[in-house]
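Participant: Everything below, folded, please.
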Amino acid sequence: MLDAWRLAVGTLTAIPARPPTTVDRRRASAAMVLAPAAVLPLGAAVTCVALAGHWLQLPVLVIALLAIGAVTLGNRAFHLDGLSDTVDGLAASYDRERSLLVMKSGTSGPAGVVAIVLVLGIQVAGLASLLSLPDWWQAAILAGIAVCASRAALVVCCARGVPAARADGLGSTYTQTVPVPVTVSVWALSAVVLAVTGAWAGLEWWRGALAAFVALAAVLAVVARTTRRFGGVTGDVFGASIEVALAAILVALT
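Facilitator: A predicted model of the protein is given here:
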């Protein structure tokens, strides 16, 4: 479990972590399950930025921009890079090999840039609306929880039955390692935590559970589409799924 924790923290955050002694599929599976907990520092950063911004009486939109910026800095924009590459691959061609080649190039095309702008815009707008709730400090904590819950997208990407698009890619170590019952359990727990925290922040009790359901549906759509087009998922799809999940959760909460 220690190796899995180091793998999760080192992969999903910019926090310095000792490398795991061994990386295998069993540890990769555990790392994906631990992903929501591994990014607790990023969730805490969002909460702290939101609280500090309110104390400084900054406009709520500025606070939301700074908070999303903190998350992006905290993961080296790794997931946004995956979002850009995935959308560029989907827009490039209906030829699988051509699409995978575009994704591997590392450059961002027009479709990828637009995707980043739209998804970041949705995240910022959703967070700004959430932070406008009367119970603002509870809403700040809920925003941090939302960041953590969005990382549950990874267990869907790595669920058994979801193939890897490349045999030699980053995703090949992680794909098909998480049992489906574990995937369901992680999302059920995310829904409960979001529902309880949302109710504490003044939302309807069902709003958090709905947010988890909407995010899960969005991630399933991304995974289904990329599997049809690429023959499976890649590390880029992992990042895209996380960013889409966070946007879906924040919109549903508002």
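
Participant: alpha carbons only for contacts and neighbour counts from here, please
Facilitator: OK.

Participant: isn't residue 169 right up against residue 237?
Facilitator: No - between residue 169 and residue 237 there is no contact, the gap being 11.6 Å when judged by Cα atoms under 8 Å.

Participant: So the two - more neighbours on which side?
Facilitator: residue 237 (28 against 15; other Cα atoms under 10 Å).

Participant: Distance check, the more buried one against residue 76.
Facilitator: 16 Å (Cα to Cα, to the nearest Å).

Participant: What segments of this protein are helices?
Facilitator: If DSSP state H is used as the criterion, the helices of the chain fall at 2-12, 25-33, 35-38, 40-55, 60-74, 78-92, 96-104, 110-130, 136-150, 153-157, 180-200, 207-230, 235-253.

Participant: Relative to residue 165, which of the ones you listed is closest?
Facilitator: Residue 165 lies closest, by Cα to Cα, to one member of these: helix 207-230, at 5.8 Å.

Participant: structure for this one too, so we can compare:
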Amino acid sequence: MTERAGRWPAGARLAMTTLTVLPLRAGRVDRHSAAVAMAGAPLVGLALGAVLAVAARVLTAAGLAPVPVAAVLVALLALLTRGLHLDGLADTFDGLGSYAPPERALAILKSPEAGPLGVSAIAVTLLVDAAALSALVARHGWLLIAVAVAVGRFGISLCCARPVPAARPDGLGALVAGTVPVPVCGAWALVLAVLAGLGGQLSPGSGWTDWLRGVLAVLLAGAAAGLLARQCVRRFGGVTGDVLGAACELATAVALLVLCAG
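Facilitator: The predicted structure follows:
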């Protein structure tokens, strides 16, 4: 019983050290703590999103226009996550775009260099994020900003759901792949959809369509992360830490796009 209870703080520390810039000691690192960490990824996303929402509200109250506020938020999120997810996005798209066999594609993922496709993926993603965030800031959609960041981390949980395999026998992918039960992902989808719908209701001129938009944001973002994971399993043989970062960035961008519509 004591060992099982110890998984929760170990998993929480692992989630914070893996998904944020906080220099916490990871503590025990094994499949059990990894399961807690990856299942709790959306909760870390809510915390990161709350920081962004508070920053957006303060900057707006100080008289800053929505576009520069959005630029600050994009930079702040990259800082809070050490840019690791963006790095994973670039590496994953370079690997997928190489058309190389799995062994060579995985070597491309491990390379510290970013190719033209990877750089393009980062540029497009940041442009989409900034544009969507500026629209949400203009509407004072503070809760929607926090939810979108959480939905991005929900993409990580989906890529770690059973029975998604790891591409390598070592590394972060091997540690976390297949650790998150599918019902946990379903529960997070429901929670995030409700929060997204509630966030829409808090915006000016809200209506019943905001609830539908919240559900669509979670479903489409989850579908995007799932399709990416499926493609990576087909091309690489499974997921890696880079794939998790790419899924996070892709799901965040899709969620922001849907939530800012209307």
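
Participant: Fetch the TM-score of the aligned pair.
Facilitator: Here the TM-score of the superposed chains, computed with TM-score structural alignment, normalised by the length of structure 1 as the reference length, equals 0.94; 249 aligned residues with a Cα RMSD of 1.3 Å.

Participant: Counterpart of residue 9 of structure 2 over in structure 1?
Facilitator: In structure 1, the residue matched to residue 9 of structure 2 (TM-score structural alignment) is residue 2.

Participant: Tell me which of the helices of structure 1 is the most buried.
Facilitator: Mean neighbours per residue, mean count of other Cα atoms under 10 Å, is largest over those for helix 153-157, with a mean of 30.

Participant: how close does that helix sit to structure 2?
Facilitator: Between helix 153-157 of structure 1 and the aligned residues of structure 2, the post-superposition mean distance stands at 1.1 Å (mean Cα distance after the TM-score superposition for structure 1).

Participant: and if you look at stretch 219-229 of structure 1?
Facilitator: Between stretch 219-229 of structure 1 and the aligned residues of structure 2, the post-superposition mean distance stands at 0.9 Å (mean Cα distance after the TM-score superposition for structure 1).

Participant: so how far is that stretch off the chain centroid?
Facilitator: In terms of Cα atoms, centre = their mean, to the nearest Å, the centre of stretch 219-229 of structure 1 is set 15 Å apart from its chain centre.

Participant: Provide the aligned range in structure 2 for that stretch.
Facilitator: Under TM-score structural alignment, the match for stretch 219-229 of structure 1 in structure 2 covers residues 225-235.

Participant: residues in contact with that stretch?
Facilitator: If you take Cα atoms under 8 Å, 6 or more residues apart in numbering as the criterion, stretch 225-235 of structure 2 is touched by 96, 101-102, 105, 155-156, 158-159, 164-165, 167, 238-239, 243, 247-248, 250-251.

Participant: what do you get if the cut-off is 7 Å, keeping everything else the same?
Facilitator: The set of residues external to stretch 225-235 of structure 2 that reach it, using Cα atoms under 7 Å, 6 or more residues apart in numbering, is 102, 155, 158, 159, 238, 239, 247, 250, 251.

Participant: Same question for stretch 151-167 of structure 1.
Facilitator: Under the contact criterion Cα under 7 Å, 6+ apart, stretch 151-167 of structure 1 has outside partners 32-33, 35-36, 171-172, 174-180, 183, 186-187, 219, 223, 230-234, 238, 241-242, 245.

Participant: Please work out which residues of structure 1 line up with stretch 145-153 of structure 2.
Facilitator: Counting by TM-score structural alignment, stretch 145-153 of structure 2 sits on residues 143-151 of structure 1.

Participant: Report the distance from the matching stretch to the chain centre.
Facilitator: The gap between where stretch 143-151 of structure 1 is centred and where its chain is centred comes out at 8 Å by Cα atoms, centre = their mean.

Participant: ok, now stretch 188-197 of structure 2?
Facilitator: What separates the centre of stretch 188-197 of structure 2 from the centre of its chain is 15 Å, taken as Cα atoms, centre = their mean.

Participant: so where in structure 1 does that stretch end up aligned?
Facilitator: Counting by TM-score structural alignment, stretch 188-197 of structure 2 lines up with residues 186-195 of structure 1.

Participant: in structure 1, what residues pair with stretch 65-80 of structure 2?
Facilitator: Counting by TM-score structural alignment, stretch 65-80 of structure 2 falls onto residues 59-74 of structure 1.

Participant: Contacts for the matching stretch, please.
Facilitator: Residues beyond stretch 59-74 of structure 1 that count as contacts (Cα under 7 Å, 6+ apart) turn out to be 13-14, 42, 45-46, 49-50, 53, 124, 127-128, 131-132.

Participant: how about residue 105 of structure 2, what's its partner in structure 1?
Facilitator: Under the alignment defined by TM-score structural alignment, residue 105 of structure 2 is paired with residue 99 of structure 1.

Participant: scratch that, residue 214 of structure 2 is what I was asking about
Facilitator: Going residue by residue (TM-score structural alignment), residue 214 of structure 2 aligns to residue 208.

Participant: Contact partners for the residue nearest to its match when sequence neighbours are not counted?
Facilitator: Nearest residue to residue 208 of structure 1, sequence neighbours excluded (Cα to Cα, 6 or more residues apart in numbering): residue 195, at 3.8 Å. Residue 195 of structure 1 makes contact with 205, 206, 207, 208, 209 under the criterion Cα under 7 Å, 6+ apart.

Participant: So the first one is in contact with residue 193, correct?
Facilitator: Right, the one you point to is residue 205 of structure 1. No - under the criterion of Cα atoms under 7 Å, residue 205 of structure 1 is not in contact with residue 193, lying 10.9 Å apart.

Participant: which residues sit against stretch 126-133 of structure 2?
Facilitator: Counting contacts by Cα under 7 Å, 6+ apart, the residues outside stretch 126-133 of structure 2 that touch it are 70, 71, 74, 253, 256, 257, 260.
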